[in-house]
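*Asks:* the following comprises the amino acid sequence and a computationally predicted model.
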Amino acid sequence: MSYPETREDAAARFGTEAFYASLGRAFVAMCALIPVLFLIEALDIAIGRGRLDMAGGIIPHRLDGLDGVIFSPFLHASWDHLYGNAVPLILVGTFVLAAGTRRFIWSTLLIMLISGLGVWFIGDPDSVVVGASGVIFGYLGLLFARGFVERSWWNLGVAAFIGLLYWYQLYNVLPTDQPISWQGHLLGLIGGVIAAILFRRRPSRGAPALPDPTTPTLTDF
């Protein structure tokens, strides 16, 4: 018995019209997120440099800094910090989101949780950690692991390409004397790998093909 291809299956297959449409929508959505981050940074400057960072950043080992697990990815220490994260966030975020909105949301939350809680537990207690870098490294780890988990050369190729573009940043997952949260980067990367395994796409058999062309086909949105 043959089964029709679901919308999700078509969007995951490189070269299909659904694939390119999904990629385009994801790119627009990620581009729309960046102005929000710039508005937040402008607000931080308007009310006093660093006030939002202190209020919403991760402060390791302190209960009043635990809410930063949720808020810190939306905050940045400076314009340069934000500029450095904006382009890679669009790139990796587009390919992660193109694979499905629900998987994107759950994967992002898991990456934020693992990266943020990890920083809170093992980070420098005299620091305030902000920035989307942990999420970016998480997306990169997710794409790379998804290539193996789902046997997708497309995801593997994308991760390798982005890794080549930003190879110099990969060293930031190792301990350093610079004011960089390598813990957040490393744990974000690990969180992305875990997300790729937990939220992997399972081939859908769809609904049986029916002889009546007027009968709607069930799909998984």
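*Replies:* Arrived safely, thanks for sending. Here the structure is a predicted model, which is why all the values come from computation and not from measurement. Residues are numbered from 1 along each chain as shown.
*Asks:* could you use CA atoms for every contact and neighbour count after this?
*Replies:* Will do.
*Asks:* what residues of the longest helix seen in the chain count as buried?
*Replies:* Counting by DSSP state H, the longest helix found in the chain is helix 17-47. Neighbour-count burial for helix 17-47 flags 18-20, 22-23, 26-27, 29-31, 34, 37-38, 40-41, 44 (criterion: 16 or more other CA atoms under 10 Å).
*Asks:* next: stretch 73-85.
*Replies:* For stretch 73-85, by 16+ other CA under 10 Å, it's 73, 74, 75, 76, 77, 78, 82, 85.
*Asks:* ok, second structure coming up, stack it against the first:
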Amino acid sequence: MFKNLVSKNALVYPIFMLAAMWLGFLLQWLGFFESCFGAIIPLLPEGLLGIITAPLLHGNLDHIVSNSIPIAILMFLLYQFYPKVATKVFVLGWLATGFLVWILPPIDIFTGNYYYTCTVGASGVVYVLAFFLFFSGVFRWNMKLLTISLLVVLYYGSLIWGIFPEELFSEITEPSKISWQAHLAGAVVGSLLAFIYKKSGEKKKKFIWEFPNYYSEKDDKLWQEYKENHAEDFMELPYQKREDVWEHLEELRKNKS
């Protein structure tokens, strides 16, 4: 029963991603990725490698732990409920977000000064997944998928504040170490992918009787037979008698149940 409810890919791919992230972190700890090597360095050729490798690298233990949990949950939801487009969304979201971070110069919004920065971490991918899952349910207007959208808002709604520079909400004397550019890029990419793939995958089910001009000869026959056998239900009755009829019908309904 469990196999039929949960997709194999919804378990395998999140585990694979977590393994890759923690392997990258281990290699960092062993000194294989020193300084800014493997990070996204905006507008510099040596930072292009980071488009691929940056989501697998993290600044410290707290950084990777804080990204591991949402990556596991959101990837599970993506592959469980959007299996036909999940891999496309994940890969395109990863690369497009990294490229946007690379072309967005890190600038102090108050002084306008450019500062050198190295961006690592999977938070951009987290934003891609969260915004894709939310807007996909909204665009498709499917009750099951809308439930996923509400779950994302319930647990990760506070992510919205991450797309704004920290300087707007607190007094800091130096540029924040949190890349709001990566968050903003992920949010934009995830929303666009939700719109692009809104007609792919599971569609809203429409029952046959919901279509215009629906007609069933069998239903019509049953209705006509009921009208012939219960003509009193269609007569204009005094108010008191109508109440008696409804009470009688209610008693019949209770007895049947």
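*Replies:* Arrived safely. Note that the coordinates shown come from a computational prediction; the quantities given were computed from them, not determined experimentally.
*Asks:* TM-score of the superposed pair?
*Replies:* With the length set by TM-score structural alignment, normalised by the length of structure 1, the two chains reach a TM-score of 0.74; 186 aligned residues with a CA RMSD of 2.5 Å.
*Asks:* who's in contact with residue 118 of structure 1?
*Replies:* Contacts for residue 118 of structure 1 were tallied using CA atoms under 8 Å, 6 or more residues apart in numbering; they are 183, 184, 187.
*Asks:* the most centrally placed residue in structure 1 is in what secondary structure piece?
*Replies:* With distances taken as CA atoms, centre = their mean, residue 139 lies nearest the centre of structure 1, 4.0 Å away. Element membership for residue 139 of structure 1, per DSSP states H and E: helix 133-149.
*Asks:* quick check, distance from that helix to the centre of its chain.
*Replies:* 8 Å (CA atoms, centre = their mean, to the nearest Å).
*Asks:* would you check the span in structure 2 matched by that helix?
*Replies:* Mapping helix 133-149 of structure 1 onto structure 2 (TM-score structural alignment) gives residues 123-139.
*Asks:* how big is the offset of the matching stretch relative to structure 1?
*Replies:* Stretch 123-139 of structure 2, aligned to structure 1 and superposed, deviates on average by 0.9 Å (mean CA distance after the TM-score superposition for structure 1).
*Asks:* quick revisit: what's whichever helix or strand comes after the helix holding residue 139 of structure 1 packed up against?
*Replies:* Downstream of helix 133-149 of structure 1, the first helix or strand assigned by DSSP H and E is helix 153-165. Helix 153-165 of structure 1 is packed against helix 133-149, with contacts defined by 3 or more CA pairs under 8 Å, 6 or more residues apart in numbering; DSSP states H and E.
*Asks:* helices or strands up against the helix it packs on?
*Replies:* By 3+ CA pairs under 8 Å, 6+ apart, helix 133-149 of structure 1 packs against helix 79-98, helix 101-122, helix 153-165, helix 182-198.
*Asks:* and these, which is most packed in?
*Replies:* Mean neighbour counts were taken over those using mean count of other CA atoms under 10 Å, and the top value, a mean of 25, falls to helix 182-198.
*Asks:* that helix versus helix 101-122: what angle between them?
*Replies:* Helix 182-198 of structure 1 runs at 140 degrees relative to helix 101-122, counting by axes from the mean of the first three to the mean of the last three CA atoms, to 10 degrees.
*Asks:* where does helix 182-198 of structure 1 end up in structure 2?
*Replies:* Taking TM-score structural alignment, helix 182-198 of structure 1 hits residues 180-196 over in structure 2.
*Asks:* ok, residue 56 of structure 1 touching residue 73?
*Replies:* No. If you go by CA atoms under 8 Å, residue 56 of structure 1 and residue 73 don't touch, sitting 9.3 Å apart.
*Asks:* hang on, the earlier thing: among the buried residues of stretch 73-85 of structure 1, which two are most distant?
*Replies:* 73 and 78 (13.3 Å; CA to CA).
*Asks:* distance of residue 82 of structure 1 relative to residue 58 of structure 1?
*Replies:* For residue 82 of structure 1, the distance to residue 58 of structure 1 equals 17 Å [CA to CA, to the nearest Å].
*Asks:* residue 75 of structure 2 and residue 15 touch, don't they?
*Replies:* No. Using CA under 8 Å as the test, residue 75 of structure 2 is too far from residue 15 to be in contact (9.4 Å).
*Asks:* quick one: contacts of stretch 130-141 of structure 2?
*Replies:* Here stretch 130-141 of structure 2 has contacts from 74, 77-78, 143, 145-150, 152-153, 156, 186-188, 190-195, 197-199, 203-204, using CA under 8 Å, 6+ apart.
*Asks:* about what we covered before: identify the contacts common to residue 73 and residue 78 of structure 1.
*Replies:* By CA under 8 Å, 6+ apart, no residue touches both residue 73 of structure 1 and residue 78.
*Asks:* for whatever residue of structure 2 lines up with residue 160 of structure 1, which non-adjacent residue is spatially closest?
*Replies:* Aligned by TM-score structural alignment, residue 160 of structure 1 pairs with residue 150 of structure 2. Using CA to CA, 6 or more residues apart in numbering and skipping the chain neighbours, the partner closest in space to residue 150 of structure 2 is residue 134 (7.3 Å).
*Asks:* neighbours of the one you found, how many?
*Replies:* 23 (other CA atoms under 10 Å).
*Asks:* and what of residue 249 of structure 2?
*Replies:* The burial count for residue 249 of structure 2: 12, using other CA under 10 Å.
*Asks:* surely it is in a strand?
*Replies:* No. Counting by DSSP: H, G, I helix; E, B strand; the rest coil, one finds residue 249 of structure 2 to be helix, located in no strand.
*Asks:* great, nothing more from me.
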